[in-house]
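Participant: The sequence and its predicted three-dimensional model are supplied below.
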Amino acid sequence: MADSLFNDVMILLGASVVAAALFRRLHLPPVLAYLAVGFLVGPHLAGWIGRPEELAFLSEFGLVFLLFSLGLEFSMPRMRALKTTVFGLGASQVVVCSGLFWALGCALGLTPAAALVAAGALGLSSTAIVTRELARWNELDSPHGHAAVGVLLFQDLAALLFLILIPAMAGDGSQLLSDLGVMLAKGIGLVVVMMAIGKWVLPLVFQEVARSRSEELFVLTVLLVALFSAWLTHSLHLSMALGAFLAGMMLGESHYRHQIEADIRPFRDILLGLFFVSVGMLLDPHVLLAQWYWVVIGVICLLTTKALLITGLARLSGRPLDSAMRTGLVLSQGGEFGFALLALASQQQLMDTDTVGLVVAIIIGSLVVTPSLIRHNQHLSQRACRSHTPTQENPHTTAQLSEATAPLHDHVIVCGFGRVGQTVGRFLTQEKLQWIAIDADPIRVHEAASAGEPVVFGDAQRQDILRALGIERARQVVITVNQLPHALAILHAIQPLQLPELKVLVRTQDDADLDTYKAAGATEVIPEVLEGSLMLVSHVLVNLEVPFRRVARSIQKAREARYSLLHGYFHGQQSQLTDKRGNPLLRRHPVTLTESTWACERRLDEISLPERSGILISRIVRANGDCIEEPTGDLRLACGDTLVLSGLADHIEEAEARLLSG
């Protein structure tokens, strides 16, 4: 039996590695990879895992660590900061969505208990995917991001209630109210006791553990606290996940929260992967093939219904239509808590296997499309509520915009009114120069326009909008958006206009795409990282009493050379070798010429480094310590010289081989 379990674990780990790597390339969440592994290798399809019940114990630990991690994030200060959203919008969302889904489940023939489990599973959203995707697109601090986080916090609380309800409903039903009362009493008493332990006992324990400066002891203590809490709730006939969540809440208020989260992450990710694999095994392909239309209908109805309900509730709470709709879109899916509730309901025999598989399939389908919904939530909400946007923020026609910008001549058009765009606007205003900004965020446009800023709502990628902004009369366009596709789309809209006198400046994070922007028509590209380095250098030199004019000439020379002086650096053990898109970064590497080196006593122009390599010899250090910056081709090399090469790693290797052996 032990050999069989070990073989099953090895099969699951191997398949999970392959699936996670594949799904990552497809930009899909890893949870979908684990679900796919369970579906493919489980007993219903490939049959490689013949007895999935043997893995139930391990997979349940994954759920324990998931709830423990969520408990760490569930801090009371955060709750108080979002209390209006949490207990207002969050509570109404759970009640309305779950109530509607419960009524629908009962109408479709489910028992009240099974309908309640299905309603809870579908009414909750995915904390893991929503928060990760919002952070990925820098929307966590947006109005709809705050609303989504507040709703997710209340959903975490609601999930605890469902975890208490399911065991109570698993009896014969004759004493449901009394059983439920006992379970609630146990839960409330447990919360009080554990919060007291977390406030007065655990800080002393972790203080002593921290003094030992032993990483092993710290990790063991964290595991003991999490598993002891799970065991305690299990012994009271409550869910193990409930105890883990309470343990996380206890430790979430401590100074050790971030260290605990870092230490627990490897255990959580591995065991949680097994949990999602076990959920995937619940999917029966025969049931899916027989009811595929119900899965499709269920996914569409789930996404549409939750999006509309949450949008309506958010509007009733006083949020603008755009923000309310974006909140509804990002929270329209089912979540990982749904899998936990369904797995627990299946263990308690509250739902039959076919119904569990159908609801799981609907949740999985909603999760598949969630990353795309979150990524394009702004565009979708703008299209849906365009007619409701005030005219000063979103002119109904380009003619109105053209009329409003008619007085502008030799002005500056700022594409993107984020922090950088607003800074540009302030300095233009200070110099009494005419300018107008365009941005696609209606909330930001409303705030700025109300404050008197010359900003309009619109898409700068549209050529008709650019014409309406008076681009033919403009002196300069400043593109401040920090997304390559968006900036290139604006440049491609400007190019066909053939305005040779118009200067187009593009702000970018680094110089990785400098040539791409130049080829698309940018007059100047300003990389933030390199410009920050130049500003720091200028302050350093001025503080060292170097004449300001000499500093200005040096800085300007570096800019005119397209930052070539700053390209590449000496890499260390922890250096990043590629940029954010996986392209290799330039590096610097010294090569010292010895007596047996082929390049000794030869002129630089005789060496003939491969032209395609783009290798630059930026400096030569003589044996006596003299440095020659930017050496010319007529310089003759000597033994003992050190050549500083700048370029890509593989090209540097080719150049070094040429210098050493010819």
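Facilitator: That came in fine, so what should we check first? Numbering: from 1, shown residues only.

Participant: rest of the way, CA atoms for contacts and neighbours
Facilitator: Will do.

Participant: distance of the most centrally placed residue in the chain from residue 145?
Facilitator: Centroid-nearest residue in the chain: residue 136, 2.2 Å away (criterion: C-alpha atoms, centre = their mean). From residue 136 across to residue 145, the span is 12 Å (C-alpha to C-alpha, to the nearest Å).

Participant: Could you do residue 123 as well?
Facilitator: As for residue 123, its distance to residue 145 is 19 Å (criterion: C-alpha to C-alpha).

Participant: if you count what's nearby, which of those two comes out ahead?
Facilitator: The neighbour comparison of residue 123 against residue 145 (other C-alpha atoms under 10 Å) goes to residue 123, with 29 against 21.

Participant: Let me see the contact set for the more buried one.
Facilitator: When contacts are counted by C-alpha atoms under 8 Å, 6 or more residues apart in numbering, residue 123 touches 94, 97, 98, 101, 306, 334.

Participant: alright, now check it against this:
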Amino acid sequence: MEHALLAESLIIVLASALVIALSVRLGFSPIMGYLATGLLIGPHGLGLLAVTEGTRFLAELGVVLLMFMVGLEFSVPRMMAARSLILGPGLSQVLVTVALVTTGAILLGLHWPAALILGGAVAMSSTAVTLKQLADQDELHSAHGRLAVAMLLFQDLATLPFLVLIDVYGTGSGSAAEALQKIGLATLGLLAIALLSRSALHGILGWIARLRSAELFLLTVLAMALGMAALAHWFGLSLPIGAFLAGMVVGESDFRHQVEDDLRPFRDVLLGLFFFTIGTQIDPLAAAERPAATLAALALFLGLKALVVLFVTLPTPWRGQAGLRSALVLAHGSEFGLLMLSLAARQEGLLPQSLAQPFLMGLVISLALAPLLIQHNGRLAALLWSRGGEGEGEEYERHASDASRSLDNHVILCGCGRVGRLVASVLESAGIPYLAIESEYGQLEHARRRGHRVIFGDASRSRMLDAAGLKRAATVVITFDRRASVEKMLHHIRHTSPAIHVVVSARDDRDQDRFIAAGANAVLAENLAAGLSLGAHTLEAMGLPHEEVSRHIETLRAALHEAPLETLRY
């Protein structure tokens, strides 16, 4: 038996390594590699092995760690900071998608728990695939990127009630009252555990951290995750729900980032095993026997979800091409959708295989297409947007044109976040006219409350810059950190107004030469500026005269290829 287990493990590891290497080489997510491996060597493929209870248990641990790390992300301050996006478009997207799919499935004769699970599976998009692709494309902080991330955050949170539903109806004997009771129990558990165990767990982690033992810290975190999962199971909830609660508690501590870094290797390996087991459950022949159902499922993941995202953004500042690009970015299935469908399919009497297989296949196909849709979301949105041209924000361009009509020899401030608001305050104190452009609604409201002159729009778009009076402006200040967007802006600014002065604020000095080459007159790296300022204060504290301090700082500034101070004066 030991030799059989060793042989099974060796087959899984070798096949996974080969297929994942191929999938990554082709530009697909490793998730697709694990799914393909399970499909290839599982009972519906070459039949090299059957999934054992031991393999399923390890896969379940992967799901437990996944939900624990999802819980880490849901700190109350972070949710409150993005509440306008999360509780606005995020909540609406999940509710509308679930309602449409559930209603349609019930009308087609499906029992309501199974219909609700299908609705939940369709509503979710892949956090891992989306975040990685957007980060690679430098679009995480764009308008459509922030909108998509907020929706993903709410989707991850919304998996909790669906896992409870699968728990309740796993035996086919659950009732609506029992479902409500268990969902209520989970909610009370959230509150009780957050209130009662927060101080204790934080204290334990603090004490362990002071011992300076990385192994002990990791074991303690694993014990917390597994212990809370076991406690939830004892109360009649699922293991992943308990792990999620534990993650929420730990996420409120100062150790969240360290916990994420320590657990990620374990999570990735065990979660890969989970996706492998899902691959073994997919039966291509069963899906091929119902091609209409498979295509319908694919249409739900790609088409319906995109339409819903576009619809829920209509009454928001993100309507237009930003909403359309978010819709394309989120038009695919997710890991949690795979989790829900596979768990429901394994529960007797909950989700019939005749329906689960087409939906699993449709979801997998949508995941395979996701990187392409995300990569080309801008080009596809431009083609689909009926008004042509750059399409997005013609209404906002009119606002920019109206706001800048009386301005001349002014400053265009691109971005009104923390740095942008400081620049705006300096300009106001000096009596210099300016117009700020901000694409994040929360930052926009913050700036307006402070009395700054700011309009909503995406300053990285050339038409928005032109509408803000680029040809009449004296200076452009760029304060956001998106390399590709900044370079595009610099090329347009130099082409439109060659003599204008352009200042760029960057997070660090890595892109300084690129921005200067693209047309910036000065690049102020925030980390270097802070370091030079700190050094100056230190020298003065040591008793050096102000003139000598200035000489040292200017010498160092020149050595670091920083712009001289004079270029930053307006």
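Facilitator: Thanks, I have the structure now. If you're wondering where the values come from, they're calculated on a predicted model, not measured in any experiment.

Participant: what's the TM-score here?
Facilitator: Here the TM-score for the pair of chains, by TM-score structural alignment, normalised by the length of the second structure, is 0.74; 551 aligned residues with a C-alpha RMSD of 5.1 Å.

Participant: and which of the contacts of residue 123 of the first structure is nearest to residue 542 of the first structure?
Facilitator: Each of those was scored against residue 542 of the first structure by C-alpha to C-alpha, and residue 334 proved nearest at 58.3 Å.

Participant: Tell me where the stretch 151-300 of the second structure has helices.
Facilitator: In the stretch 151-300 of the second structure, the segments counted as helices under DSSP state H, counting those that start in this stretch are 176-210, 214-234, 239-251, 256-281, 284-288, 291-299.

Participant: Next, the mean deviation of the fifth one compared to the first structure.
Facilitator: Just to be clear, that refers to helix 284-288 of the second structure. Its aligned residues in the first structure lie a mean 4.5 Å from helix 284-288 of the second structure after superposition (mean C-alpha distance after the TM-score superposition for the first structure).

Participant: Residues touching that helix, excluding its own?
Facilitator: 44, 293, 294, 354, 357, 358, 361.

Participant: For that helix, buried residues please.
Facilitator: 286, 287 (16 or more other C-alpha atoms under 10 Å).

Participant: From the chain's centroid, how far away is that helix?
Facilitator: Remark: helix 284-288 of the second structure is offset 33 Å from the chain centroid, using C-alpha atoms, centre = their mean, to the nearest Å.

Participant: The longest one too?
Facilitator: Per C-alpha atoms, centre = their mean, the displacement of helix 176-210 of the second structure from the mean C-alpha position of its chain is 25 Å.

Participant: and what of the fourth one?
Facilitator: Averaging C-alpha coordinates over helix 256-281 of the second structure and over its chain gives two centres that are 18 Å apart (C-alpha atoms, centre = their mean).

Participant: for it, packing partners?
Facilitator: Identification of packing neighbours for helix 256-281 of the second structure by 3 or more C-alpha pairs under 8 Å, 6 or more residues apart in numbering; DSSP states H and E yields helix 30-41, helix 53-72, helix 214-234, helix 335-346.

Participant: Just give me the mean distance for the first one relative to the first structure.
Facilitator: Per the superposition on the first structure, helix 30-41 of the second structure and its aligned residues are separated by 3.3 Å on average (mean C-alpha distance after the TM-score superposition for the first structure).

Participant: what sits up against that helix?
Facilitator: Under C-alpha under 8 Å, 6+ apart, the answer for helix 30-41 of the second structure is 12, 15-16, 19-24, 45-49, 272-273, 275-283, 364, 367-368.

Participant: switch the cut-off to 6 Å
Facilitator: 16, 19, 20, 23, 45, 46, 47, 48, 275, 276, 279, 280 (C-alpha atoms under 6 Å, 6 or more residues apart in numbering).

Participant: Show the buried residues in those residues.
Facilitator: Using 16+ other C-alpha under 10 Å as the burial test, the contacts of helix 30-41 of the second structure include 16, 19, 20, 23, 45, 275, 276, 279, 280 as buried.
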